[in-house]
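K.L.:
Mind looking at a prediction? Sequence and model below.
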Amino acid sequence: MNFKNFFGGQNKVQADNDGAQTVQIKVDHGYEPDTVSLKKGVPAKLVFHRLNESDCLAKVQSSELGFKKKLPLNRDVEVSINTDQSGEFDFACGMNMFHGKVVIR
């Protein structure tokens, strides 16, 4: 992984080999970026990478987007996102202290 692209800039959406929108999210003292913008109707993946040892950040979840994932330290975890509906959809850590948002247009 190219960590310069991973940690540089906000909401860098990249297209992967299968044409999906991919956004890398650093999990340290919250989520970077904390707001992700995606195009409606294009398959999408969020790739979480946890750097912080806090148990609070060891899980990410969204009832609106239908996922709950454990985030092992220093590893990428992919979450596929359904982009069929426009709107703003929240995600949070396991203790609901840190928040992020996916905006689909």
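P.N.:
Cool, the structure landed. Please read these numbers as outputs of a predicted model, since none were measured by experiment.
K.L.:
drop to CA atoms for contacts and neighbour counts, all remaining ones
P.N.:
Will do.
K.L.:
Need the three-state assignment for the spatially most central residue of the chain.
P.N.:
For the chain, Leu46 is the residue whose C-alpha lies nearest the centre (CA atoms, centre = their mean; 3.9 Å). On the three-state scheme (DSSP: H, G, I helix; E, B strand; the rest coil), Leu46 is labelled strand.
K.L.:
try it against this one:
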Amino acid sequence: MPFFSKIIKPLLALTLAAAVLSGAQGCFKDTKPMTESSAAATTAQPAAKPGEPRTIALSVTEKGYEPSPISLKQGEPVKLVLTRTTDNTCATEIILDEYNINTPLPLNQPVEVTFTPNKTGKLVYGCAMGKMLSGVFMVE
């Protein structure tokens, strides 16, 4: 029995601790595939008035930046209105490297970020932890 007490019990305790910690909230990426209807919903945004940036509301939830992906047009100014609704995330700011954007997102306070996409393609933004939580703009 000494072998069981010295080796197996600590291993069982570590396994239990790992199981508990893996269920904890924090940075994670929702890996559910996007359906056609949810993809269409993220692209159906009202057009901006002439001379004004297109306004897009984004929420930062336990699932990440929502909605995503969002379609943008090259050369069309965009105003993001981001609201972080949870403390159970590492996404406490938005990082958009290509446009030198690193803006804190205080809890439950809308924050505006404005930029104009200057090239087409996939534009990834996310948290400061290497964009572990991220969102995508598809620039046409």
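P.N.:
Perfect, I can see it now. None of the values given here were measured: they were computed from a predicted structure.
K.L.:
just to revisit the earlier point, aligned to the residue nearest to the centre of the first structure, what sits in the second structure?
P.N.:
Under the alignment (TM-score structural alignment), Leu46 of the first structure maps onto Leu80 of the second structure.
K.L.:
Same question for Cys93 of the first structure.
P.N.:
Under the alignment (TM-score structural alignment), Cys93 of the first structure maps onto Cys127 of the second structure.
K.L.:
I figured that match hits Thr89, correct?
P.N.:
No: look at Cys127 of the second structure against Thr89 with CA atoms under 8 Å: they stay out of range, at 9.3 Å.
K.L.:
Name the residue in the two with the higher neighbour count.
P.N.:
Shown here are Cys127 of the second structure and Thr89; by other CA atoms under 10 Å, Cys127 has more neighbours (24 against 19).
K.L.:
Just give the nearest non-adjacent residue to the more buried one, would you?
P.N.:
Once flanking residues are discounted, Cys127 of the second structure sits nearest to Ala91: 4.6 Å by CA to CA, 6 or more residues apart in numbering.
K.L.:
just Val113 of the second structure next, same as before
P.N.:
Leu80 (5.0 Å).
K.L.:
so what's the one you found up against?
P.N.:
By CA atoms under 8 Å, 6 or more residues apart in numbering, Leu80 of the second structure lies in contact with Thr55, Ile56, Ala57, Leu58, Val111, Glu112, Val113, Thr114.
K.L.:
Can you give me the buried ones in the helix or strand where Phe6 of the first structure lies?
P.N.:
If you go by DSSP states H and E, Phe6 of the first structure is part of helix 3-7. Buried positions in helix 3-7 of the first structure, judged by neighbour count with 16 or more other CA atoms under 10 Å: Phe6.
K.L.:
before we move on, what about stretch 54-63 of the second structure?
P.N.:
Within stretch 54-63 of the second structure, the residues scored as buried using 16+ other CA under 10 Å are Arg54, Thr55, Ile56, Leu58, Ser59, Val60, Thr61, Glu62, Lys63.
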